[in-house]
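**Student:** output the structure for:
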Amino acid sequence: MGPAEPAPPRDEDPRIASALIHNGDGEYLLHLRDDVPGIREPGCWSLLGGAREPGDRSLEDTVRRELREEAGLDLPVLEPFAVTGALDDGSGHASVRVYAGRWEGDPARLPLTEGVMLRWFRPDDLDRLRMHPETRDLVRRHATGRASVPSAAARHGAGAVRHIVGLHLYLEDPAGRVLLGLRHHDSAFAPSTWHFLAVH
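**Tutor:** Model prediction:
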């Protein structure tokens, strides 16, 4: 007798799997999804993942397949973290099995096949991002359970006086095209405008 076939998921079982990927600096890898109708969380920063397919023997298989297909990622360890809800493709809410894993790479080097970009964010950055509230809460819940990461004040030295300097990056290709970024509508500086990449 061969191995038992996996039981088909019940209606109430999670049928979507996502990866909560973090690094040693206390940052979380988020995926800016395409802003198109008919997909889950359009135009939002979200977690990599997707729906279970017939060939997936488990939801861990699902999330590992999605990571390979969407970003070329193969994490050695993925551990179940939570079951939560997320907006589905317009048909209502669907349960999501979330797996946590650690990765230390540069997201700009990943071969992203879906969405706009991948980027690391600290939990303190989340309020300025367009994202589903349950995703934001999930990241913060995971962050509170981890070993504390030194604060900015600790990294710069107790009692240090920090001087904030604004930087704008001007990038032009050989054809004379200039790279601009669309700033978030809640940005304190130049909201909802196309602008040079800027940091401080």
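
**Student:** could you use CA atoms for every contact and neighbour count after this?
**Tutor:** Fine.

**Student:** the residue sitting nearest the centre point of the chain: which element?
**Tutor:** For the chain, the residue nearest the mean C-alpha position is Leu30 (1.6 Å; C-alpha atoms, centre = their mean). Using DSSP states H and E, Leu30 sits in strand 28-32.

**Student:** hmm, who's touching that strand?
**Tutor:** Residues outside strand 28-32 that contact it (C-alpha atoms under 8 Å, 6 or more residues apart in numbering) are 20-22, 43-48, 107, 115-123, 139.

**Student:** selecting buried members of those residues in ChimeraX, what would you type?
**Tutor:** To isolate the buried ones among those in ChimeraX, judged by 16 or more other C-alpha atoms under 10 Å, type:
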select :20,21,22,43,44,45,46,47,48,107,115,117,118,120,121,123,139
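
**Student:** list the residues that contact Ala86.
**Tutor:** The contact partners of Ala86, taken as C-alpha under 8 Å, 6+ apart, are 40, 93-96, 132, 134-135.

**Student:** let's see which of the residues you listed end up in helices.
**Tutor:** 134-135 (DSSP state H).

**Student:** now the contacts of Ala86 as JSON lines including distance to Arg10 and neighbour count?
**Tutor:** Formatted as JSON lines, these follow (distance: C-alpha to C-alpha, whole Å; neighbours: other C-alpha atoms under 10 Å):
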{"residue": "Arg40", "distance to Arg10": "21", "neighbour count": "22"}
{"residue": "His93", "distance to Arg10": "15", "neighbour count": "13"}
{"residue": "Ala94", "distance to Arg10": "12", "neighbour count": "18"}
{"residue": "Ser95", "distance to Arg10": "11", "neighbour count": "18"}
{"residue": "Val96", "distance to Arg10": "13", "neighbour count": "23"}
{"residue": "His132", "distance to Arg10": "25", "neighbour count": "15"}
{"residue": "Glu134", "distance to Arg10": "23", "neighbour count": "14"}
{"residue": "Thr135", "distance to Arg10": "24", "neighbour count": "19"}
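
**Student:** to compare with the earlier structure, here is another sequence to fold:
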Amino acid sequence: MRADTGSLTIFAGAVVMAPDGRILCQLRDDKPGIKFPGYWSASPGGHVEPNEHPRDAIVRELLEEFEARVTNLKELITITEAGQDMLGIYHAFSANLDMPVSEIRCHEGQRADFFDPSEALRLRLHPVSRKILLEFLSQKIRVR
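**Tutor:** All right, here's what the predicted structure looks like:
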């Protein structure tokens, strides 16, 4: 059951790791109406539909946008942003890619690619995606 979030948009995204340790990144579209056009996301995803759980939303979004199948889906962090350009609640997950990297398709955004996480940090990242990636890296270090 989801709590009342008022007028805040709810998003779901995931840091998706390939078997070789690289993560799936998406170059956002560069067209009117897109916030942060031409920025990369290291935690691709999208809007959570009404009455949809964020976990279900990210599985759906990854299938729709990349035809990606994932396993080991884990809650990573939830971030609430009050800034006008990023207003919303962002549910972030980590997951393992459950298919060959070569089978990933890009149906939304300009392109999809895999990067070493430290390399992804040097990309022009969407600000919330940067926070999510930093959290992912801090948790990855703690479990070693």
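
**Student:** what's the counterpart of the residue nearest to the centre of the first structure in the second structure?
**Tutor:** Aligning on TM-score structural alignment places Leu30 of the first structure opposite Cys25 in the second structure.

**Student:** and for Ala17 of the first structure?
**Tutor:** The alignment partner of Ala17 of the first structure in the second structure, by TM-score structural alignment, is Ala12.

**Student:** state the helix or strand in which its match lies.
**Tutor:** Judged by DSSP H and E, Ala12 of the second structure forms part of strand 10-17.

**Student:** about what we covered before: find the nearest non-adjacent residue to the match of Ala17 of the first structure, please.
**Tutor:** Nearest residue to Ala12 of the second structure, sequence neighbours excluded (C-alpha to C-alpha, 6 or more residues apart in numbering): His91, at 4.7 Å.

**Student:** is that neighbour in contact with Gly13, as I believe?
**Tutor:** Yes - His91 of the second structure lies in contact with Gly13 (C-alpha atoms under 8 Å); the separation is 6.4 Å.

**Student:** which of the two has more residues huddled nearby?
**Tutor:** Neighbours were counted for His91 of the second structure and for Gly13 using other C-alpha atoms under 10 Å; Gly13 has more, 28 against 24.

**Student:** ok, now which ones touch that one?
**Tutor:** 43-46, 58, 90-93 are the contacts of Gly13 of the second structure under C-alpha under 8 Å, 6+ apart.

**Student:** for stretch 73-87 of the second structure, buried residues please.
**Tutor:** In stretch 73-87 of the second structure, counting by 16+ other C-alpha under 10 Å, buried: 73, 76, 86.

**Student:** longest strand of the second structure, counting residues only.
**Tutor:** Among the segments of the second structure that qualify as a strand by DSSP state E, the longest is strand 70-81.

**Student:** report the angle between that one and strand 10-17.
**Tutor:** 130 degrees (axes from the mean of the first three to the mean of the last three C-alpha atoms, to 10 degrees).

**Student:** do a quick rundown of the strands in the first structure.
**Tutor:** Assigned by DSSP E, the first structure shows strands spanning 16-22, 28-32, 45-46, 48-51, 79-87, 93-102, 117-121, 167-169, 181-182, 194-195, 197-199.

**Student:** kindly name the residues of the second structure that line up with the longest one.
**Tutor:** Using TM-score structural alignment, strand 93-102 of the first structure lines up with residues 87-96 of the second structure.

**Student:** which residues does that stretch contact?
**Tutor:** 8-19, 43, 54, 70-82, 132, 136.

**Student:** off-centre distance for that stretch?
**Tutor:** 6 Å (C-alpha atoms, centre = their mean, to the nearest Å).

**Student:** hmm, back to that, closest to Arg2 of the second structure among the contacts of Gly13 of the second structure?
**Tutor:** The closest of the contacts of Gly13 of the second structure to Arg2 of the second structure turns out to be His91 (C-alpha to C-alpha; 12.2 Å).

**Student:** now that closest one: how far from Asp30 of the second structure?
**Tutor:** Applying C-alpha to C-alpha, to the nearest Å, the value for His91 of the second structure to Asp30 of the second structure is 24 Å.

**Student:** same question for Asn72 of the second structure.
**Tutor:** The span separating Asn72 of the second structure from Asp30 of the second structure equals 32 Å under the rule C-alpha to C-alpha.

**Student:** same thing with Pro127 of the second structure?
**Tutor:** 16 Å.

**Student:** equivalent analysis for Gly88 of the second structure, please.
**Tutor:** Counting by C-alpha to C-alpha - Gly88 of the second structure and Asp30 of the second structure are separated by 21 Å.

**Student:** and Ala3 of the second structure, by the same measure?
**Tutor:** The gap separating Ala3 of the second structure from Asp30 of the second structure is 33 Å, by C-alpha to C-alpha.
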